[in-house]
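Student: below is the structure, and that's it, no one-letter string:
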């Protein structure tokens, strides 16, 4: 190998941790731009709130659908090309969102930007292959944390820019950030030396993509469950049939899209189950707190915060999430990743209890949001370690891709659950639910998170088992 090539590779490896952290944070910010802008999009483009909601939903859908396919496609020597190509699609999508606005262009752009969510497993695979033990562990933890709690950066940023320059200003910053991330990836994302793997099976990819698309469509549309339950049940059956067909197809393939045997491992199955249930609880609480603090005080509760101020309310969530991710590698020298998963789930449970019993002044929700951030950060840092401890290096992207999809399903379920619970406590003709709705949602969240805690406790891999 030429001396120049060796030097270039060494520079890439040295810059890899900060590059991956930058890209993970940018992807989180870009994907979260949809949520705080929904009302502004509806007003600016003269469309309904339900139509504007798709600027968020479509990004989550494309991210979840693309994740397992890109995880397999990016295994081995193709990883750098797939990573840069996907990030290029994200940049193009961000550019579309800044063009003279129409809902069609905006939705296409948001769908393309959502592909960035599928890049996290490839980043984790790159860190695991190219970094040594401690640097790999800390980098993987921080990438996982940034991809989750980075929304706390995107929310206030989007709210402020929308107030100052409208929604195009907010999306323009998304374009600038993704362009910077692309330039950093071109310079620092390394080639993989792992053996080449066959390309994903087209039929398996289509079955999985279609099944996830239908499932997340149901979860992402609370109105469908509220007003058209029969249609939702039919779609749920379609999703089950598509995913069952995918499983049967996978079992016949020599090189499957997802290693189903690996997913049946006690530790991996338990981690994914905990991710699904805990993710639903985490997003339930996040949704409830952000809605509660924006409720006008004239309703009898709430604090009437603006979109921007409510976004600032998420800053402690992100800060404590990053603090938890930063200290997690040191904590893991005293306890296992599995034990950290249990502790972090317990912290989220405490956050629910705080929100359930102490909402009289703004300090209660603020403490609950801070505890949630710390719990989510520690949980996100521990999850990859639990899964990768029993995962072969060549299956890293695939295994983490499945976990990413499970996380998306859990978050969508939590968001929908919050909407359904609060809708049940909203009187006919009223805009806001009663305060009891938030109390019920909080205690339901305690039950959900308690169930996740039971799963985490009972899913420890037995000593001596491979």
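Tutor: Done, it's in. Owing to the predicted nature of the structure, the values given are computational and were not obtained by experimental measurement.
Student: hey, let's count contacts and neighbours off CA atoms from now on
Tutor: Will do.
Student: with adjacent residues omitted, what lies nearest to residue 110?
Tutor: Closest residue in space to residue 110, ignoring its immediate chain neighbours: residue 59 at 5.4 Å, by C-alpha to C-alpha, 6 or more residues apart in numbering.
Student: what residues of the strand or helix carrying that neighbour count as buried?
Tutor: Residue 59 belongs to helix 49-73 when assigned by DSSP states H and E. Buried residues in helix 49-73, counting neighbours by 16 or more other C-alpha atoms under 10 Å, are found at 52-73.
Student: so the residue nearest to residue 110 makes contact with residue 113?
Tutor: Yes. Here residue 59 reaches residue 113: they are 6.5 Å apart, a contact under C-alpha atoms under 8 Å.
Student: need the overlap of contacts for the two.
Tutor: Residues touching both residue 59 and residue 113 (C-alpha atoms under 8 Å, 6 or more residues apart in numbering) are residue 31.
Student: also this one, for the comparison:
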């Protein structure tokens, strides 16, 4: 097993890790909306056809979708901090490539490298789970998860300001600078996680998933241009189904899969991922509709006549409100659990879009819509990683959250394609220019409302969970601490790691190994020696414990698979000489 005791976090690093990782998430999210203010000018800026210019946006989306599950798994195997820094470094290179070119192909290459950084989101969530004390984990993961919306919301007015008053290449130089700053902060203040998954990287699985995702997302993003019933669109959809089915069969047979599909079909994981797609759809609709409504001239009879910068500022509260809901989420989730928080967030989103159908007549109304939707989307996004983390072993956190982030990306991709088609088909042609109509905007809001309703249905099917770890888990005695940890894992093993004299051993690595010799979970013992591990199913297991200064221990145990926690103390043998 990998020795990781030299990578323990310091108190200073633990205090700084939340803002540092959240900043990394915001920087990554900026890449997604960096070019929104200049979308309509891209064909002229790149001297190409409009259909070719859309690849500048599509390439970022595709690479981000491919990178999220792959980087999550690499982080589980080789270190989440290491892979986070690699993701940011690739993003910086991509930004610099785009900054020095006005040609289409180099720009697509640069934007593809920028999208690769989307893998930083699940890596940051995994680091937080591994490094933070329980009472800080809920709000920290909420902030990291909502950083996608925060970065996107804040980038709109900033990018609009730069695009309006400077050369558009300055956007990429600024993005590269933010990426370098994030790398430096991560190196200085964010510790590496000591937890590692066992096994090797599933290269065939990664290639198969990448090919399947590209074949799926290409027709989703380009269907409006190619035609939804064209041979190209339907052929790519069919090919994606074939590739993903074959990939799934391979993943079920391999010993160390990229994505453990047996885990993904658990109700807690499956319905969370399905709800994530719907939340992604609802998030992107407002980002597409409000800026256009605000910037349309008042001569249309419904446009609000705002400048690019003012429109960005009016939509920015969408991201700011998402950021401010993180601590609210932590309190709600600690009291009622992440399932209730997700449902609450979706209800608020539904109210926001429903009210928005009648609030499109003034700039201040757009501001109200942004705030309400930001609060709802913030609560929903914040709940997703907590639901995933509570349903998978610690060793699969990165890969599982990577898959969840991918589900959101599929939602935003689908939203972009569908809303683009709706606005194009309902537009008025004025002097050869397509002008979106109020009817198109309202239909888009209705689609978002329907997506939220479907997502709400998925959320209702989630199994009931305990409230997220919060202040109530701070036990006043050793017995209370053990009880809290036992309650945390309803189906699994719990107990304490002790030395030969019966003294609790803190920061011991406890690994759960199934009958096939694969790692099914891992954790570190608390200060009182207590640990808790969930089991994926019934059967025979081995609990392996190791700690600096002690000989390792392997203890056989069996779990019946019912909803109970089996108590098992692990007594490490006498001390060994550490080289």
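Tutor: On my side now, so go ahead. Because the structure is a prediction, the values reported are computed rather than measured.
Student: can you give me the helices in the stretch 1-150 of structure 2?
Tutor: For the stretch 1-150 of structure 2, the helices identified by DSSP state H, counting those that start in this stretch occupy 11-33, 42-46, 50-53, 55-78, 80-99, 104-115, 120-131, 134-165, in order along the chain.
Student: report the mean deviation for the first one after fitting onto structure 1.
Tutor: Right, helix 11-33 of structure 2. Aligned to structure 1 and superposed, helix 11-33 of structure 2 gives a mean residue distance of 1.9 Å (mean C-alpha distance after the TM-score superposition for structure 1).
Student: just how off-centre is that helix within its chain?
Tutor: Distance of helix 11-33 of structure 2 from its chain centroid, counting by C-alpha atoms, centre = their mean, to the nearest Å, is 13 Å.
Student: go on, the fourth one?
Tutor: Relative to the mean C-alpha coordinate of its chain, helix 55-78 of structure 2 is positioned 11 Å out (C-alpha atoms, centre = their mean).
Student: helices and strands around it, which ones?
Tutor: Packed against helix 55-78 of structure 2 by the contact rule (3 or more C-alpha pairs under 8 Å, 6 or more residues apart in numbering; DSSP states H and E) you find helix 80-99, helix 104-115, helix 120-131, helix 203-226, helix 397-425.
Student: tell me the residues of structure 1 aligned with the third one.
Tutor: Under TM-score structural alignment, the match for helix 120-131 of structure 2 in structure 1 covers residues 119-130.
Student: contacts for that stretch next, please.
Tutor: For stretch 119-130 of structure 1, contacts defined as C-alpha under 8 Å, 6+ apart pick out 13, 16-17, 20, 24, 67, 70-71, 74, 79, 83, 86-87, 136-137, 139-140, 143-144, 147, 190, 192, 393, 396-398, 400-401, 404.
Student: going through those residues, which ones are buried?
Tutor: Buried subset of these (neighbour count, 16+ other C-alpha under 10 Å): 13, 16-17, 20, 24, 67, 70-71, 74, 79, 83, 86-87, 136-137, 139-140, 143-144, 147, 190, 192, 396-398, 400-401, 404.
Student: distance of residue 369 of structure 1 from residue 312 of structure 1?
Tutor: Taking C-alpha to C-alpha, to the nearest Å as the measure, residue 369 of structure 1 falls 11 Å from residue 312 of structure 1.
Student: for residue 347 of structure 2, give its distance to residue 457 of structure 2.
Tutor: Look at residue 347 of structure 2 and residue 457 of structure 2: by C-alpha to C-alpha, they are 11 Å apart.
Student: also residue 442 of structure 2?
Tutor: Distance from residue 442 of structure 2 to residue 457 of structure 2, counting by C-alpha to C-alpha: 23 Å.
Student: quick one: which of these two has more around it?
Tutor: Taking neighbours as other C-alpha atoms under 10 Å, residue 442 of structure 2 and residue 457 compare with residue 442 leading, 19 against 15.
Student: hang on, that one in a helix?
Tutor: Yes. Using DSSP: H, G, I helix; E, B strand; the rest coil, the assignment for residue 442 of structure 2 is a helix.
Student: aligned partner of it in structure 1?
Tutor: Using TM-score structural alignment, residue 442 of structure 2 sits opposite residue 439 in structure 1.
Student: correct me if wrong: residue 320 of structure 1 contacts residue 370.
Tutor: Yes. At 6.5 Å, residue 320 of structure 1 counts as touching residue 370 under the criterion of C-alpha under 8 Å.
Student: what about the residue nearest to residue 286 of structure 1 when sequence neighbours are not counted, how many neighbours?
Tutor: Excluding its sequence neighbours, the residue lying closest to residue 286 of structure 1 (C-alpha to C-alpha, 6+ apart) is residue 369, at 7.3 Å. Counted with other C-alpha under 10 Å, the neighbours of residue 369 of structure 1 add up to 28.
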